[in-house]
Structure formats: C-alpha cells, structure tokens
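What follows is a predicted protein model with its sequence.
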Amino acid sequence: MFLIQDKETLNSCKENVITDGQFILHYPDIFKIFECLQKFFPEQLISESAAVALECENSIPSIIVLLYLLEKGYSFLLLPKEVKTSQQLDSQQPIPRFCRYRLRAESLTEEGKAVSLEDPNSFLQILKNEEWIDCDRGKNYAGKKLYMRTSGSTGTPKIAVHSHANVLSNSLNCVERLSLKGDDRVAIPVPIYHMYGLGAAFLPSVAVGASIDIQKGANLLRYLQREKEFNPNIAFMTPIFCETLLKGRKSSRAYKLTVAAGDRIREDTFGKYESHFGCLVKLYGSTEMGVIAAANPEDSLEVRLQKVGLPMSGVQMRVEENQAETNDTIGELWCHHKYGFDGYVDADGMPKHENQDSQDRWFRTKDLGRIGLDGYIEVLGRCDRSVNRDGLLTIFSDVEKAIETIEGIESVVVESHGESQRGKGLIAYCVLAKGTNISEADIRASCFNILPKRAIPDYVLIVNSLPMLPNGKVDRQKLIAMTDKQEEMNLIRR
C-alpha cells in the first residue's frame, strides 16, 4: 500500500482496525475493497490522468476512497463533505475547473441502510464537473498531486499542491518524531481533509498499521463515548478540544500521548491537561509545508510548554529580524522544507506565483517567533497579530496571556482594528466563565495593572463564544465583522 511499504508491518497489523463507530475495517480488507474500486473507476470512465475532487469526511467510505486515490496515483483535491439540508438538496459548492469529477462517499443508502464497502455503486457517487476545462497540467505541476485548500483564517483560501512522494515523507517524519507504533490506538477527532488531520494524524497512523478511530463531528459527549469503546492511547486534538475535554471529563485518564496543533494553547490548560491525561506535545505546521516542527515526547514539560520543538527531518528554519523589536532574536519565521509543497494553482490548475511568500524555496510562514541556540522553535503568533504601538512591538498573544489571568475570563482573542493615539487600535474579545459577572469596563480597568500602557486594549468586547473554523482555529474575520457591526450600532464602549 502507499504508506505501508514493508511486508513485516503489513503482517503485524492484520488484526488492527480502522473504525468510524459504524464500520470496522481490518487492514487486509482495504486491499479487497481496492480491487472493487479498480474495476469501478474504469467503468465510470475515470482515468488516472483525470484530476478529481473528493468530498472527505471522517468516515470509512471516505478514507477508503482517499487511500485508493493515493495508492493508484490520482491527482485529487480534498474538500469538506458537503452537508445537505431539506431546503438545499440540490445545492453544491463549485469545485475548481481543473477537477473533472466530484467524488462523494456515503455511509448510508437513500433508504438509510449501511452501504456495502465491497460495492462501490452503493457508497460512491461520481458527479461530473460541468465547468471542467481540459487544461494541460503536464506543463504545470506534473505527476501525482494532492491539492489542499488553505484554511483562509487570515485571508482568501488558496489551493496548495503537494506531490504524493512528499506527502509520504512528511508522514514518515511524524512517525519518527512522535514515536508512533503499530500497537498504538489512535483517536482522531479532527477533520482529515485538513493537513493536520491528514498528514500529521491519519496517514502516519496508517503508515505503522495502528488501530485508528476517525471521529466525525466530534463533540465532548461523542468523544467520551468513542473513547470508552475504542480505548485510545494517543489522541490528536485542537487546543480548544483539549480545553473542552479538561472541563468536561470528570476523571483523569492516562494517554501515552496527546498531540495539539492549531491556535495557541493556554499555559494553565497545558499544565492541567498533562496532570490529568499524560504527555502533551505541540505540533507546528501549515497546509503548504505540512509538519514543520514538533516536540519530542521525551522533552521536559518546561520545553514542551514553551516551544513547538525541533524542525522535522529535511526542514531548515531562519528568523528574519523585525526592525521594530529591540530583541533581535524575535522575527518572522521562514521555512525551507525538503518535503514541502510545489506551489499554488488557480481554479484552472495554472500555477500562481506568490513571490512575496517564497524566495529560493524558502517559505514565508507569516508567524512571529524565535529560534534558540539549541535549535528549538518558539512561535509567538502570527505576524499580522502584532503591531507597533508607541514605537514598540506589541504581540497579541502576550496581551491575551495577560488578560487570561483576570479572574472570570475563560478565553480571549486580541485583534487590531482601526487607529488609536498609540498607533494601531487593539480590541480584546472576551468570553466569560460561567457564573461570572464582570463588565467590559472592569476588564479594561484590570488591564492597567497587568499590561504596559502600549498593550492595553482600546476596547473590550464581551462575546458569548468565539467563532471557529472547521480546523479548530478562531475565525478572526468573523470577529472583525462582528466589530464592524457593533460599531455601526454604537455598542462598543471604552
């Protein structure tokens, strides 16, 4: 198989399973289903030269098709599974014009019965893309390609292109750094159509033949039920889900390892989580670069708390100094990844040249950080999440950490909006803990005691919850839109 490349690993994992709670799939069964798909695809006139789009969710039918496309060397784009409502039965989001077909794998038939995995006609829909154009991709990024959309958390989503070979090498990097083994039982409650869920969690787990529980639409109750039935010893989570589990689980439980990636994880959450559930490591990466760095489970708690770890094999990092900062060890992180992406394409599959983001194969991460003398990387936040105020650099994550120490604050996100007397304006969006009764004015008044003047937010806005993207990151564009709406209604107060 694409990932399991030696017979010893394949033989050792024969009794291991991949499950979604509905289907239980043993590794040898994968090859039987591949044989069925190998007959089905030619019948549908889908050649290996055709680029396709796969609507992918955390389900066995979806991952079977995903693994088959990798195994047979198809070029394909991963998309989230489209959710249909009774009012929108015929709606579907447009796919790029270079994708000739849209593939949609279902777990249930129209009659509500479980599909047969050995009958592709029962679980796999093939939809022609009416906007398809016959572009010559051979002149662009030739070979077996995986296309992935960036999250769009800081701008318009792009389509990044990866070779299958680099996807494999990226996955094996994770196997080595995280010490994944064939006898591990891995819970994946994060979407596998994102690079974190796919390249750091799912594919590395498949590579060692581990048992895997892929969870669709995971929430606390569903996760705890699946945890009880599957009994995982490794889990891949977002920081938000780590906090949810910490608050919602009444008893401690020892995991061999929990991996967290996405937004910043609070220091108090990190310590409490580790005391209740065992070793927690951070993982750092992007859609374009795959996994850039990760902590070693053997690193000390202090190191894992402050750093994201050493660069992965084949990765070099450098810091481009920020002239506004007196400490010249802080600056923008640039990455050279041997197994990174090939570039971006547009909707027609034609290369898009983002010169400002790439120089001589060095990729601009747009993250602010520092690299220690020992090579360990510390990520301080997005570059666009820091501004000059009173002529000095103000990093939003530092402001957030300080505000989180105020009693009654459950979580906070700081963003720049408008102008102020000190420079760029700052807004703090605060979610209050249950039973807390403090005002926006109270929070801002407390900021004067814990922050330097330049870092005190100009406005504080209490919100019921933070809008989230499917990958577990805060949807900052929605927060800004929320601010604009509030300004129009004159509800923002000093």
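It's in. Residues are numbered from 1 along each chain as shown.

make it CA atoms for all contacts and neighbour counts henceforth
OK.

looking at it, Ile212 is touching Leu203, isn't it?
No. Using CA atoms under 8 Å, Ile212 is not in contact with Leu203; the gap is 10.3 Å.

and for those two, which residues touch both?
The overlap between the contact sets of Ile212 and Leu203 (CA atoms under 8 Å, 6 or more residues apart in numbering) is empty.

for the stretch 151-300 of the chain, what spans make up the helices?
In the stretch 151-300 of the chain, the helices defined using DSSP state H, counting those that start in this stretch lie at 164-178, 195, 203-207, 220-230, 239-248, 267-277.

Pull the contacting residues for the residue nearest the centre of the chain.
Against the mean C-alpha coordinate of the chain, by CA atoms, centre = their mean, the closest residue is Tyr196 at 4.1 Å. The contact partners of Tyr196, by CA under 8 Å, 6+ apart, come to 190, 261, 285-287, 290-291.

this is the comparison structure:
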Amino acid sequence: MATSNVTEHLRRQALRRADREALVDGDRRWTYAELDADVDRHAAALRDGGIAAGELVGVLGRNTGTYVVELLALARLGAISVPLNWRLHPNEQAYVIDQAGITGLLYDDDFADDAARLVAATGVRTVVANGDRVVAGAGRLAALLDGQPSGVRVADAEKGPDDVHRLLYTSGTTARPKGVVHTYGNLTANHLAQVLELELTAADRILVSAPLFHVSGLEAPGLAIFVAGATMVLTPTFKAADIARIAAEERITGMVLAAQILFGLLDLDPPPDLGTLRYLLFAGVAPSVRQEVKRRLPHVRLVDTFGMTELCNGICYLDAAHEQSKLGALGAPFPGVHVRIVDEHFRPVPPGEAGEIVVRGEKVSPGYWRDDEANRRTRRDGWFLTGDVGRIDADGYLWFVDRRTDLIKSGGENIASAEIERVIARHPDVAEVAVVGVPDPTWDEVPKAYVILRDGATVTAEGLREHCRAELARYKVPKYVQIVSSLPRNDSGKVLKRSLRDAPPAAPGPADASTGSPAGSPGAADAPAPAVAG
C-alpha cells in the first residue's frame, strides 16, 4: 500500500481549501493555509530546540490547538510522537519514558511539576515548555517560534508504510503499560476507512472531546478530519454542558462520546441543540439506551463500534441502514480488515457461535514496542488475538459477548488489575490480594480489591488506598477494599476472579472502605477521560 507522511495532506488542503476552517480551539481558529504554515513554524522551532528525526518525543498536555500542531510538526520532522497520559502518576509516566526510550519532552504549564520530576528521573535530554513555566534546562516554545523567519518551510519527512509514526501506551491485562506501535501504513488505512465509513466531507465539523493521548481522540476520526478537508473542533473539558454548548455554537456534525458523557447530555435541561449533528459514535451502551437516544435524536446516525488501540481505533462501524435490524451489533469490518471468530484451538467457528475475536489487516498494529513476550502472546499466523469474545452472524456483522476478564474499563480508561495487585502486594501487612472490576453507575466499572492480611497486621482498608495513591493514578486506586480471610480458587489454586466479580456487594464497614465519595474514586477534576476504543 502506498503511504506518505500524514502532514502531506495539509499541503494539499492548503492549496485546495486555503481559506476553509481547519482547526478550532475556543477563540483560536486556523484556516488550512494558516495551519500548514503554523506546522512549518513549529517543526522548525522544535528542530532548532533539539528535536531530531527518528527521536521519540513525549507530549504532555491537554487538548489544545498547540497540541495538535505539535503532533503534526513532529510528523513533518520525522520524529516519533508519544502522547503521554497526563492522568498517570509521575512514577508511571517515568516508566513509559524509560521503556520507550523517549529523549524529548514537550509539556504544558499544567504539568510543569510533573515535567521537572520526569527530567530528573529519566533519560529525557531535550525539553520544550509550551507555556511560561520553564523547568531547568528547558527551552521555551514561544522563544523558539519567535526565532523563525517569516514563511519558513520544512519539508515533509518521507515515510513508508512500515515506518513508526507514534507509540500509544495502553494498560492491558499485564501489570505495566504497553507501547502500541502505529505505523504510517496503519494511519493511512484508518484514515481511508474513517472517510469512507463516516462519509466525511469538507462540510463536516467534527468535535474531538476524547483526550489526544487516546486512540479515540486521535483516530475516531481524529487526524482523518484533515484528510477529508473538514474542520476539527476541540473541547477543553469532558463536561456534558460544555460539549452541548460547543456542539451548538460550532454547528457540529459528528462526535465521539463516552457513555457517561452521553448520559450527561441526555439529562441536560433544556435539551441540547444538536440540530446539525448527523452522526454520534459511542460504544458499550445497552440497546435500550440506544433506542432512547434515537427517540430523542431521530435525525442522527448512531454508530456502535468495536475497537482497540492495537487496531488503530475501530475495525467496524454499524451502518445507518441496519441501526434497527442489527440493534446491538458492532457493524461489519472496515475495508482492508478481516475479522474471524475462533475456538480455543484457533479453529474458525460457524456463524452465530461465540469465540475469541481475532483480526488482521492494514489497520492492525505490528506489535508492542520492545515487548517480544507480549507480541508472541497476541499474534498467531498473521492474526492479532484480541482476547475478547464475540460472534459473527450470517450477514457478517460482529456482536460483542464478553470482555477480557482481567481488564477493568472505568469511564473509558483501561485499568490492569495486575498493576493494582502489584502495588498492594508490596505493603508489608498484605499476604494476598485480588483486584476485579465491579459495576458502577457513573463509570461503568471501578476497581475493588479483596485483601488477605498477614497475622498481626494493623493496616485498614483506607490505609491500603492511601498506599495506592502514593504510586498509582487516582482512577486506578480501588474504590472498594474488602478485607477477607480467603479467596475462591480452582483445583490448581488459581484465584477465581469471576466468583469475586459475581459476589454480592458487601455492606460498607470497617473492613470494606466504601464511602459515598472515597478519595480513590474519580472526582470532577479526575473523571476518567472519555474514550471509545481502549
């Protein structure tokens, strides 16, 4: 498949649609001509600041126009971007930086303290401050931009389909985040699929509310917006009221929403003005909720999907023609994507029968960065093993059956139970621990820890949460900690997590720290970032 640098689309749009609006960030607006020129200036500035082609560069910031321009500038230079999850604990961010081999870091003012810790603790050597808070040894983006001559141009680095565009770190079923490789070939395949499946045109104005460190922010449709010559509109918050206001003011035609944000929109009074909206993309919503959304927004195409970071976002979208007849299905595979359902012996199963979902195609990541063991575990004969259970009906539509058992999905974030277990197990009072996801009305699932204490232990449930807060992002800290005397096991001694997930909730008490608003649960400032594809 022929592949080029994604930023070449900006050159093309700057010629064909110079005055059309390309990017909106609050009061800041870029036409395609202005965006292309700004990407040139930033690429030259970052180059002068020490960022080189082939270098891995972490980006630590919220959804802003500067963030988008920097990602594009890094691609134009031929550097490899690594969007960093700002909700992670600095210790977790430091692990990502060291595991990836990141040597450059761009950061916003909000994360200057984290940046200072990362510079001191890791091998980062080139640092650029996007704002006014400059840590030791960092250059200032504004000064680097001021040093660029008028009309500066930077040639797009030549890229082939196997060249690495970026790494996205995702928490899976292991205790440490894994770096998913996205190649330029992956992006080319995804952008083509997004334009075709969402029927994107230059008239579209797409709202991006999912964070740009998530695949759903970057690729659903994300950068494909620029391929279509459409307009990307950013929202700085995940609040339903803000999204509704921006959608009305900016005449939004399409957007991705996490389930909790969708529920928030439905609860707004008065109802939001979504008259220009033509599609709404979301996942993990019950058919009854989907029907209610359709009743309220009969003119909107409701798009369900199955996707993962490893698949460069979704691999299927439910089409408008089958919204009702295939209610609950996730759609048929994208062009260039093959989906198969297999049994435990990797044999294809008949239509309608459940089994593991495996995928191959141009959108599928070639693997995890510097993790041969994970690649061996998840690849077989050219197929990627999702670990999820599904079925394909006689018409070729994919239906989701069950999720990977040890992965907790909380408000769009993937949380590895093994990571939490590893932290709790290091407490000197803990003998054994098992962590599972339990239902939550707001976040879908939240972590719950079942803990066996050592003889003579004095730690409390709240003390164990405090121990977790010292090492984990707040959304990973168990909302519930229950002290138990034993854990259910099978004949081989393995803990039966399904039994723990299916157990009735214990009444809150001294052994089960489950308060109305526990310190470990997401608050307004820590709400799990909206995402569709994990």
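In hand now; what should we look at? Since the model is a prediction, treat every value here as computed from it, not as a measurement.

hmm, which of the contacts of Tyr196 of the first structure are common to the second structure?
Among the contacts of Tyr196 of the first structure, the ones still in contact in the second structure (both residues aligned by TM-score structural alignment, their matches' CA atoms under 8 Å) are 190, 291.

From the contacts of Tyr196 of the first structure, which land in strands?
In this view, these that belong to strands under DSSP state E are 285-286, 290-291.

Turn these into TSV, including neighbour count and distance to Lys216 of the first structure.
As requested, those are exported to TSV (neighbours: other CA atoms under 10 Å; distance: CA to CA, whole Å):
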residue	neighbour count	distance to Lys216 of the first structure
Gly285	19	23
Ser286	17	22
Gly290	23	22
Val291	26	23
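
what's the closest of the residues you listed to Val52 of the first structure?
Gly290 (21.4 Å; CA to CA).

which one is the aligned partner of the closest one in the second structure nearest to, not counting chain neighbours?
Alignment note (TM-score structural alignment): Gly290 of the first structure maps to Cys312 of the second structure. Nearest-residue entry for Cys312 of the second structure: Lys363, 5.8 Å, with adjacent residues in sequence omitted and distances by CA to CA, 6 or more residues apart in numbering.

What separation do you get for Asp444 of the second structure and Leu327 of the second structure?
Computed as CA to CA, to the nearest Å, the Asp444 of the second structure to Leu327 of the second structure distance reads 21 Å.

any idea which element the residue nearest to Cys312 of the second structure lies in?
Remark: Lys363 of the second structure resides in no helix or strand, with elements defined by DSSP states H and E.

next one: Arg364 of the first structure
strand 362-371.

what's downstream of that strand, the next helix or strand?
Going down the chain from strand 362-371 of the first structure, the next helix or strand is strand 377-382, by DSSP H and E.

That following strand vs the second structure, average distance?
Average distance, strand 377-382 of the first structure versus aligned residues of the second structure after superposition (mean CA distance after the TM-score superposition for the first structure): 1.1 Å.

looking just at contacts, which helices and strands does that strand meet?
When contacts are defined as 3 or more CA pairs under 8 Å, 6 or more residues apart in numbering; DSSP states H and E, strand 377-382 of the first structure packs onto strand 362-371, helix 396-403.

can you give me the offset of the last one from its chain's centre?
This points to helix 396-403 of the first structure. 23 Å (CA atoms, centre = their mean, to the nearest Å).

Show me what counts as buried in the helix or strand following it.
Using DSSP H and E, the helix or strand that follows helix 396-403 of the first structure in sequence is strand 409-420. For strand 409-420 of the first structure, a neighbour-count test (16 or more other CA atoms under 10 Å) marks 409-416 as buried.

Specify the local secondary structure of His165 of the second structure.
Put simply, His165 of the second structure is strand when judged by DSSP: H, G, I helix; E, B strand; the rest coil.

Please pull up the equivalent of it in the first structure.
Using TM-score structural alignment, His165 of the second structure lines up with Lys145 in the first structure.

Also Asp395 of the second structure?
Here Asp395 of the second structure is matched to Asp374 in the first structure, going by TM-score structural alignment.

Run the chain-centre distance for stretch 463-470 of the first structure.
Stretch 463-470 of the first structure has its C-alpha centroid displaced from the chain centroid by 16 Å (CA atoms, centre = their mean).

for stretch 42-52 of the first structure, same thing?
Distance, centroid of stretch 42-52 of the first structure to centroid of chain: 29 Å (CA atoms, centre = their mean).

Which stretch of the second structure lines up against it?
On the basis of TM-score structural alignment, stretch 42-52 of the first structure is assigned to residues 47-57 in the second structure.

Looking at the helices of the stretch 151-300 of the first structure, which is nearest to Cys36 of the first structure?
Among those, helix 203-207 comes nearest to Cys36 of the first structure, with 20.6 Å by CA to CA.

would you list the helices and strands packed on strand 377-382 of the first structure in CSV and tack on distance to Arg222 of the first structure?
Compiled in CSV, those are given as follows (distance: least, CA to CA, whole Å):
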stretch, distance to Arg222 of the first structure
strand 362-371, 34
helix 396-403, 30
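
out of these, which comes closest to Leu224 of the first structure?
Set against Leu224 of the first structure and scored by CA to CA, those come closest in helix 396-403, at 29.2 Å.

Buried residues of the closest one, list them for me.
Applying a neighbour-count criterion of 16+ other CA under 10 Å, one finds 396-397, 399-401, 403 buried in helix 396-403 of the first structure.

Tell me the one among these nearest to His164 of the first structure.
The nearest one, if we look at the buried residues of helix 396-403 of the first structure relative to His164 of the first structure and count by CA to CA, is Ser397, at 35.4 Å.

ok so, going back, same list, the buried residues of helix 396-403 of the first structure, but as CSV with distance to Ser47 of the first structure please.
Converted to CSV, those look like this (distance: CA to CA, whole Å):
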residue, distance to Ser47 of the first structure
Phe396, 49
Ser397, 49
Val399, 53
Glu400, 51
Lys401, 53
Ile403, 56
